[in-house]
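1. Sequence isn't available, so here's the structure alone:
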């Protein structure tokens, strides 16, 4: 039985750099990965989807450019070329991760499924056959999440798509039905609409994006419906069946049932942690009712010397937060520091077009907390740069502490919204008050300059 100083289970955006850092610090380290290096981000998430979204944006631009006086009579969308480009990008990034692991001394890589088989002990069922049992002084769990499939009559009898399998399509769906209106559902829905699919989105709630302010959600709906994406609210699928090349879906709204036929269904109703296979009951590691690993602010689990990083611990499921978990563990375990996840900012961006960039708290969260706030809003049809580029969709919004003038949060639905909201995040990090931005001098005409006008709206 091999003994290691540290074992990392899962090679996501936290696990891969952590394993290298641990090994580089002199600890004999093993990295266990059941599939491919890089985790969801590299293989099934950020990299492949954003590559495909870029192709979808180019397709949309063909029609949009008519308003700019650039007319294209005919164009051909080569889906196989789009998928090849996506695959090439994934392979490039995956290979980079593999090389970085191979070049790291003191680090062993094993491909297989790990399960705890005793105190500080795991048994790995290797992908190429056989098993290995290892012991270690410290364990770091970075196994992430996977799609959660809802209980719908007949769902197990059809070839539904998930955020993983939709990336393996070899043709464009004729009619894509999306179950769920979260980030995954909206990004794929808009993408495939731009590729030529008819798209219908089902959302059981009264509106999409319930964690965002209602005015932001309304603007997103406006963007999507302008592209002829059908959004059915307060509607859920209760039964599905395969009828030749079509899928029949029974939908329910307000107690009434209707039928819809589509060619493909994307299940985008949520994700669940990959903890069941770990046999955590053999370790003393506690999980919540959904299976997420419980951690404290230092990412320590209920079992000594076992840590959890990334999506598997619950909370914001974003690559950059996983990477920050790695930094926190590195500081505490290797440098003997006292880093914490408490009160850290959680920026994110939904890559619909225009992008929705977000950081800090929303207006609805601030009012629920009873905070004394100011709210600045600016429609993009008042932004010079937006008018000049011919894309005035969206809105900018900031929530400000009325007394201190500090920015508490921001939502930017705009072309390059993720980049614009990062400026506001840096202001929050540096305690730059809104009036300093309002009176700042920014290059004209840029999107950043519109932040002058955003905060000027508070003075009118």
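-> All right, it came through fine. Because the structure is a prediction, the values reported are computed rather than measured. Numbering: from 1, shown residues only.

2. drop to CA atoms for contacts and neighbour counts, all remaining ones
-> Will do.

3. Give the helix, strand or coil label for residue 6.
-> For residue 6, the secondary-structure state derived from DSSP: H, G, I helix; E, B strand; the rest coil is strand.

4. list the contacts for residue 221?
-> With contacts taken as Cα atoms under 8 Å, 6 or more residues apart in numbering, residue 221 has the following neighbours: 208, 231.

5. any idea how far residue 201 is from it?
-> Here the criterion is Cα to Cα, to the nearest Å. By it, residue 221 lies 11 Å from residue 201.

6. And residue 153, by the same measure?
-> Counting by Cα to Cα, the gap between residue 153 and residue 201 amounts to 19 Å.

7. got a list of contacts for the helix or strand encompassing residue 454?
-> Under the criterion of DSSP states H and E, residue 454 resides in helix 450-456. When contacts are defined by Cα under 8 Å, 6+ apart, helix 450-456 is touched by residues 376-378, 383-384, 396-397, 434-435, 437-440.

8. can you list those in TSV and add secondary structure, neighbour count and distance to residue 451?
-> Formatted as TSV, the entries for the contacts of helix 450-456 read as follows, by DSSP: H, G, I helix; E, B strand; the rest coil; neighbours: other Cα atoms under 10 Å; distance: Cα to Cα, whole Å:
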residue	secondary structure	neighbour count	distance to residue 451
376	strand	19	10
377	strand	19	10
378	strand	20	9
383	coil	22	9
384	helix	17	12
396	strand	24	9
397	strand	24	10
434	helix	27	9
435	helix	15	10
437	helix	21	7
438	helix	20	7
439	coil	13	10
440	coil	12	9
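
9. Against that first model, consider the following:
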């Protein structure tokens, strides 16, 4: 026997619950299926707990710097990793509970705990039950990629999820992967007091960013005592008692490291392999992401993919925007598209990197005539007052249309200040509109008009 619903949502990450809210409010009977934890990666092992760890690490860092601000703290600064971990887990649990309470009180919603698999384009099975719906929404997220490196199965390695269970200070944490997740964990654990080595196969950190950003981040992390090994073409692992030998083939440095803990941070893999997508005729690309159109509909009419599993965004805010696009189109008669979204994100090192739109490399590849302006954070009163002058601002504009193409703010409060630029880009106004604004002093954002005034052909 098959239970019929108006809609089925597979996965209770960032897009699933709010979509359930909109659909049930519209009078639909909805089944929401989740096989693990409500809230997905962000709430349970991603944004929420990791940013709680970042906050604890910053407190430790600033306590060590207290004398610079005329504040005397007696004795050595110590960190209780058990308390740090408990705080992060408590914050995550609270967020998860609020989501669960919201869903439990949602009229016309049936919340099912279990593993859903497609049996056809309009039916799924879960816990021995068969469910059907005219519309099905996939929101199954992703997981850490486990690379095919020699010895990877012979030792106990950690991913971002496993790190949430670590409540001791690693003696030596080796992080494989010099991108966003790797950099955040490297800095926070160095600030907690661990020896940290960051290993990257490529020639530079965060290769998605322009070289000036990569170089600045390299200098910031290295100044905090993080050992950085790039050009690590051949990485392998071998057990060594309670430790792990990590063999490297680098252009310089020791060929082998001994680690107490190893974190793999080399990318994300979509959770699409065990959904029975072939039974529904749903296509995926070569990296197993579900292929979708501008409206987030898959190759099968009535089936949509939202969030990390569709390869169209790898962030909580893009997953939520996927929900907004689908809800607006299905319920509000709009015609919103994924390509209308201005990309924006942040790297939560300290100082953070706020990014909007294109990098300089991407803008040049697009063949546009560019105007570029930069200013060091050391020119900003707010940064000077806070004794946090690392980094710089960079804005790129189209010389012909006067539209901002992209921007990077690597510096104190850069993750917040970038939104002024994102707003201007979303409003599709010329950069002169933002240039002529009168920002509040003293703030980081007040330098944005100054940077725009300095735009010059490049």
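-> Happy to help now that I have it. It should be emphasised that the depicted structure is a prediction, and the values quoted were computed from it without experimental measurement.

10. which of the contacts of helix 450-456 of structure 1 lies closest to residue 83 of structure 1?
-> For the contacts of helix 450-456 of structure 1, the closest approach to residue 83 of structure 1 (Cα to Cα) belongs to residue 396, at 33.4 Å.

11. Map the closest one across to structure 2 for me.
-> With TM-score structural alignment as the criterion, the equivalent of residue 396 of structure 1 in structure 2 is residue 393.

12. isn't its match right next to residue 374, touching?
-> Yes - at 5.4 Å, residue 393 of structure 2 counts as touching residue 374 under the criterion of Cα atoms under 8 Å.

13. Residue 158 of structure 1 matches what in structure 2?
-> Applying TM-score structural alignment, one finds that residue 158 of structure 1 aligns to residue 155 in structure 2.

14. count of neighbours near the closest residue to residue 328 of structure 1 other than its chain neighbours?
-> For residue 328 of structure 1, the nearest residue in space outside its immediate sequence neighbours is residue 339; the separation is 5.4 Å by Cα to Cα, 6 or more residues apart in numbering. A total of 17 residues lie near residue 339 of structure 1 under the criterion other Cα atoms under 10 Å.

15. where's the aligned residue in structure 2 for residue 339 of structure 1 relative to residue 327 of structure 2, distance?
-> Across the two structures, residue 339 of structure 1 finds its equivalent in residue 336 of structure 2, going by TM-score structural alignment. In this structure, residue 336 of structure 2 and residue 327 of structure 2 are separated by 10 Å, where distance is defined by Cα to Cα.

16. how many neighbours does the corresponding residue of structure 1 for residue 122 of structure 2 have?
-> The alignment partner of residue 122 of structure 2 in structure 1, by TM-score structural alignment, is residue 120. Residue crowding around residue 120 of structure 1 was assessed by other Cα under 10 Å; the count is 20.

17. which residues touch residue 120 of structure 1?
-> Residues near residue 120 of structure 1 by Cα under 8 Å, 6+ apart: 135-139, 283.

18. how do these look in structure 2, which are kept?
-> Contacts from the contacts of residue 120 of structure 1 that recur in structure 2, judged by both residues aligned by TM-score structural alignment, their matches' Cα atoms under 8 Å, are 135-139, 283.

19. Which of those fall in strands?
-> Among those, the subset assigned to strands under DSSP state E consists of 135-139.

20. Out of the residues you listed, give me the one that has the most neighbours.
-> Note: the member of those with the most neighbours is residue 139, at 24 neighbours, neighbours being other Cα under 10 Å.

21. The match of residue 158 of structure 1 reaches residue 245, doesn't it?
-> No - Residue 155 of structure 2 is beyond contact range of residue 245, at 9.3 Å (criterion: Cα under 8 Å).

22. Give me the common contacts of the two.
-> Common neighbours of residue 155 of structure 2 and residue 245, using Cα under 8 Å, 6+ apart, are 237-239.

23. could I get the residues you listed as TSV with neighbour count, distance to residue 184 of structure 2 and secondary structure?
-> Converted to TSV, these look like this (neighbours: other Cα atoms under 10 Å; distance: Cα to Cα, whole Å; DSSP: H, G, I helix; E, B strand; the rest coil):
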residue	neighbour count	distance to residue 184 of structure 2	secondary structure
237	23	23	strand
238	18	26	strand
239	15	26	strand
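
24. Can you tell me the residue that sits opposite residue 138 of structure 1 in structure 2?
-> With TM-score structural alignment as the criterion, residue 138 of structure 1 lines up with residue 135 in structure 2.

25. Can you tell me how far the match of residue 396 of structure 1 is from residue 189 of structure 2?
-> In this structure, residue 393 of structure 2 lies at 27 Å from residue 189 of structure 2, with Cα to Cα as the measure.

26. more crowded one of residue 153 and residue 201 of structure 1?
-> Between residue 153 of structure 1 and residue 201, counting by other Cα under 10 Å, residue 201 is the more crowded of the two (23 against 14).

27. On the three-state scheme, the aligned partner of that one in structure 2 is what?
-> In structure 2, the residue matched to residue 201 of structure 1 (TM-score structural alignment) is residue 198. Following three-state DSSP, the label given to residue 198 of structure 2 is strand.

28. Show the contacting residues for residue 198 of structure 2.
-> Under the contact definition (Cα under 8 Å, 6+ apart), the residues listed for residue 198 of structure 2 are 174-178, 182-183, 186, 226-229.

29. now the helices: where do they sit in the stretch 301-450 of structure 2?
-> 316-331, 360-365, 381-385, 414-427, 431-435, 448-453 (DSSP state H, counting those that start in this stretch).

30. Next, format those helices as TSV and append distance to residue 212 of structure 2.
-> Supplementary listing: the helices of the stretch 301-450 of structure 2 in TSV, determined by distance: least, Cα to Cα, whole Å:
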stretch	distance to residue 212 of structure 2
helix 316-331	26
helix 360-365	10
helix 381-385	20
helix 414-427	16
helix 431-435	23
helix 448-453	17
